[in-house]
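Chemist: no sequence for this one, just the structure:
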């Protein structure tokens, strides 16, 4: 039995082969940015912002 080439199969393969690694890379970049020690003071200030009285 021959495999039928369809648009759904082509799109599925494209998504799996291209977009998944792109989004994993974006996710890892965001995690790396958030966990850098240089950004700790910035995130601490942002966390205290709702409790600050103006």
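Modeler: Yes, it's here. Predicted, not measured: the structure shown is a model, and the values here were computed from it.
Chemist: Please count neighbours and contacts with C-alpha atoms only from this point.
Modeler: Noted.
Chemist: so how far is residue 17 from residue 23?
Modeler: Using Cα to Cα, to the nearest Å, residue 23 is found at 11 Å from residue 17.
Chemist: counting residues per helix, which one in the chain is longest?
Modeler: helix 20-35 (DSSP state H).
Chemist: what residues does it touch?
Modeler: Contacts of helix 20-35 from elsewhere in the structure, counted by Cα atoms under 8 Å, 6 or more residues apart in numbering, are residue 39.
Chemist: try this one next to it:
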């Protein structure tokens, strides 16, 4: 029983110390991509797409 608790504790520490910074980095990369000035025209065109009449 004690070994199971130690494995769960190890898994919890691994998740909090390894995956959290990775996901924060991915989130920052996505926000930077969305706010990058070069992508403005692409996103503006995509925003107008539902309003176009083909």
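Modeler: Received the coordinates, thanks. Since the structure is predicted, the reported quantities are computational estimates derived from the model, not experimental observations.
Chemist: Please state their TM-score.
Modeler: Here the superposed chains carry a TM-score of 0.88, computed using TM-score structural alignment, normalised by the length of structure 1; 50 aligned residues with a Cα RMSD of 0.9 Å.
Chemist: quick one on the thing from earlier: with structure 2 overlaid, how far apart is the longest helix of structure 1 on average?
Modeler: Aligned to structure 2 and superposed, helix 20-35 of structure 1 gives a mean residue distance of 0.3 Å (mean Cα distance after the TM-score superposition for structure 1).
Chemist: Can you name the element that comes right after that helix?
Modeler: helix 40-48 (DSSP states H and E).
Chemist: how about that next one: buried residues?
Modeler: Going by neighbour count (16 or more other Cα atoms under 10 Å), nothing in helix 40-48 of structure 1 comes out as buried.
Chemist: what inclination does that helix have with respect to helix 20-35?
Modeler: Put simply, helix 40-48 of structure 1 runs at 90 degrees to helix 20-35, going by axes from the mean of the first three to the mean of the last three Cα atoms, to 10 degrees.
Chemist: How far off centre is helix 40-48 of structure 1?
Modeler: Remark: helix 40-48 of structure 1 is offset 22 Å from the chain centroid, using Cα atoms, centre = their mean, to the nearest Å.
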